[in-house]
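In: Model the structure of this input:
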Amino acid sequence: MRLVRLKAPAAPENLKLVEEDHPEPGPGEVLVRVRACSLNFHDAMVMRGVIPSADGRIPLNDGAGEVIAIGEGVDAFNVGDAVVSTFFPLWSGGEPTPAVKLDIPGETIDGYASEIVCRPARCFTKAPAGCTYVEAATLPCAAVTAWSGLVTHGQVKPGDSVLVLGTGGVSIFALQFAKMAGARVIATSSSEEKLAKLRQLGADDVINYKTIPDWGGKVKELTDGRGVDHVVEVGGPATIMQSIEACRMGGHIALIGVLTGFAGEVSIPALFANQIRVSGIQVGNRSEQEDMIRAIAANELKPVIDRCFPLEDIGAALAHYGSGKHFGKVCIEID
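Out: Have a look, this model is predicted:
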């Protein structure tokens, strides 16, 4: 089987395509023929060495494929089932604990940039009916993160207003889930072309944050001075104060990303004086993923795919992802 290993020191040029024998499933394990993967900010940080991983690690957290063999004692899946990976295989539900971070595919354990993988059954859920393997592969990190921030923690409901930042995977899934819930969506981008695409996806209002640098104030204007009920905050230090400005008194910020850095100044009075609730979100658990997958199937939601690359071009996929030109998910298709 073909697979990619990230050789030390971790860097894009040290992603090596190799041939190895595939394992056989033991008790409690399933053998999966991986058909597609997708890239996330987490994967990029691992492959660039920002997040440390072991020498020879197989990268990529998100994978989808077909069960081709089952070990003894597995009753959750059958041969032929379409499955999708989970970001935290040890987090089945409830509140997180430090133990859930022991196994993170592509970081602390091997990921899915491989034609065939053998994993414990808990590492997968069934894929949504009606989704292709490529579409299913976009779900474990970005979609579950958006779902956890908006649905689990935000309790978004019809009539709410939601602000999403940019056109990455989390933000686009947040737009789709918000519209699915009957909410109004305001979306930002620096590209007029991308803003037009956001409108096509259902965004009710769009803001070019380059031409309108005080976009938090613009959000207040668009909501008649009230502010939005939910902000899906993916930017970090360079955007958080504008997100606070955009949020209504008593509103909710799902704090998800660090696209602009890891540290910055935050006005504490702006948070407590406006009684804004901030939820730190790092993906979600298996139970949330299963809830989300049922909702995706019931609403026939289609993930937005920017571009697919073959496995041997994983470096080019990473470069395209890093360019910031993508709209939606960058994927790997494994023939």
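In: CA atoms for contacts and neighbours, from now on please.
Out: Will do.
In: hey, where'd the strands end up in the stretch 101-250 of the chain?
Out: All strands of the stretch 101-250 of the chain, identified by DSSP state E, counting those that start in this stretch, fall at 116-120, 124-126, 161-165, 184-189, 205-208, 228-233, 247-255.
In: residues contacting the spatially closest residue to Ala174 that is not a sequence neighbour?
Out: Among residues not flanking Ala174 along the chain, Ala146 sits closest, at 5.0 Å (C-alpha to C-alpha, 6 or more residues apart in numbering). Taking C-alpha atoms under 8 Å, 6 or more residues apart in numbering, we find Ala146 in contact with Val170, Ser171, Phe173, Ala174, Phe177, Val232, Val283.
In: at 10 Å what do you get?
Out: Counting by C-alpha atoms under 10 Å, 6 or more residues apart in numbering, Ala146 touches 139, 152, 169-178, 232, 254, 256, 281-284, 292.
In: Alongside the first, I'd like the structure of this one:
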Amino acid sequence: MTIRSYHLDSGAGLAGLTLREHPDPAPGPGQVAIAVRATSLSFRELMILRGDYVLPVKPQVIPVSDGAGEIVAVGAGVDPLRIGERVMATLFPSWQDGPFGLEHLPQRGGSLDGMLTEIALVEEESLVPVPGHLSYEEAATLPCVAVTAWNALTGADASRPGQTVVTQGSGGVSLFALGFAKALGARVIATTGDPGKAARLLDLGADEVVDHRAVPDWPARVRELTGGRGADHVIDVTGHLERSLGAVAMAGQVACVGFISGASPIDPRVLFASGATVRPVAVGSRAQFLAMNKVIEANGLRPVIDSVFPFDKAHDAYHHYASGKAFGKVVITV
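Out: Model (predicted):
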């Protein structure tokens, strides 16, 4: 029996994404074989295509960190009763809890094979159950951006009811952060440069939306909306940290979860004057994933999915995601 997997080299671009057949893999000790039902794309996948991802990527890796599926076989040391479970896998398999360390650098879809395959071999210790009310397509959106958003809001000085959270744009992290912040009782001010997306952000629960094209000094508008105080949390997905520091309250927190081309270095005087904490966030631990799932289940939360592509149309999924037109997650079903 054979299976199909996509492969690519870092920096090879979309043309380097190739589909191959392999023998059906057998799980080794402590592993399970997952029949992948769905995967989803995140910005890290585009960075790998371009060759500017910050962590190692092995040659001809099976890409994509995020996926959900069903356990169909188990290796030695794994309870065979687990066959049939609906599961997801963490992006950093060995990161169970506590702070991130160099020992946890191996990551799915980078230095380890990922989920854009029909059968994935996964370490049992990295498994997380799929929330009961979610489909495979919905569950496949969680491992990277949802856990990142959860960590950004709760990993240090967790957001509390009545506080104000600023989210930026309508990417995966920002939309999950919006949903989680509302579930935690926070007020959300969302920014966008697209008036058409402003209405959708309001529909998803944002209390205020600031159009940063119409109001270039959006940090001043955030302060105006918070009575001059500023936001307690800013989820920064662009790397323009001076702007986020202009919007955050004294002793508030800026979670830096990404950066875009052209982001400028921060003036240390601005950082010092803000009195705020800037915390880089790189996804999260399995313990945080499990805690996040409890909130998802308790509140019946569902991810925002923009579009779903079949496995044979993975190139089209990447192309659509790279276009920047998606509002929510782009999913590939297997």
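In: ok, back up a step: and the residue nearest to Ala174 of structure 1, what's its match in structure 2?
Out: Alignment note (TM-score structural alignment): Ala146 of structure 1 maps to Ala149 of structure 2.
In: Dump the strands of the stretch 101-250 of structure 1 into CSV; add mean neighbour count and distance to Phe77 of structure 1 as well.
Out: Shown next, in CSV, are these (neighbours: other C-alpha atoms under 10 Å; distance: least, C-alpha to C-alpha, whole Å):
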stretch, mean neighbour count, distance to Phe77 of structure 1
strand 116-120, 21, 11
strand 124-126, 23, 8
strand 161-165, 26, 36
strand 184-189, 23, 37
strand 205-208, 19, 43
strand 228-233, 28, 34
strand 247-255, 23, 33
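In: center of structure 1 - which residue?
Out: Closest residue to the average C-alpha location of structure 1: Ala142 at 1.1 Å, with C-alpha atoms, centre = their mean.
In: Quick check: the closest residue to that residue other than its chain neighbours vs Lys101 of structure 1, distance?
Out: Spatial nearest neighbour of Ala142 of structure 1, chain neighbours left out: Val170 (4.6 Å); criterion: C-alpha to C-alpha, 6+ apart. Counting by C-alpha to C-alpha, to the nearest Å, the gap from Val170 of structure 1 to Lys101 of structure 1 is 20 Å.
In: Between these two, tell me which one has more neighbours.
Out: Val170 (31 against 15; other C-alpha atoms under 10 Å).
In: Helix, strand or coil: sort out Val330 of structure 2 for me.
Out: strand (DSSP: H, G, I helix; E, B strand; the rest coil).
In: ok now do the residue lying closest to it once chain neighbours are set aside, which residues does it touch?
Out: Using C-alpha to C-alpha, 6+ apart and skipping the chain neighbours, the partner closest in space to Val330 of structure 2 is Ser307 (5.2 Å). Contacts for Ser307 of structure 2 were tallied using C-alpha under 10 Å, 6+ apart; they are Ala317, His320, Tyr321, Ala326, Phe327, Gly328, Lys329, Val330, Val331, Ile332.
In: now that we have those residues, which one has the most neighbours?
Out: Val331 (29 neighbours).
In: Just the element for the residue nearest to Val330 of structure 2, please.
Out: For Ser307 of structure 2, the host element (DSSP states H and E) is strand 305-310.
In: returning to what we had before: for the match of Ala146 of structure 1, give its distance to Phe176 of structure 2.
Out: 6 Å.
In: Show me whatever sits in contact with both of the two.
Out: Joint contacts of Ala149 of structure 2 and Phe176 (C-alpha under 10 Å, 6+ apart) are Leu142, Thr167.
In: that older thread, and the residue nearest to Ala142 of structure 1? What does it align with in structure 2?
Out: So, by TM-score structural alignment, Val170 of structure 1 is matched to Val173.
In: likewise Ala10 of structure 1?
Out: Residue pairing (TM-score structural alignment): Ala10 of structure 1 is matched to Ala12 of structure 2.
In: Not counting its neighbours along the chain, what's nearest that match?
Out: Closest to Ala12 of structure 2 by C-alpha to C-alpha, 6+ apart is Leu49, at 5.9 Å.
In: my guess is the one you found meets Leu17, correct?
Out: Yes: between Leu49 of structure 2 and Leu17 there is a contact at 8.6 Å, judged by C-alpha atoms under 10 Å.
In: Need the residues touching each of those two.
Out: Joint contacts of Leu49 of structure 2 and Leu17 (C-alpha under 10 Å, 6+ apart) are Leu8, Asp9, Ser10, Pro63, Tyr318.
In: The second one: neighbour count?
Out: Each residue near Asp9 of structure 2 was counted by other C-alpha under 10 Å, and the total is 22.
In: for the first one, same thing?
Out: If you count neighbours by other C-alpha under 10 Å, Leu8 of structure 2 ends up with 22.
In: Tell me how far it lies from Leu46 of structure 2.
Out: From Leu8 of structure 2 over to Leu46 of structure 2 (counting by C-alpha to C-alpha), the distance is 12 Å.
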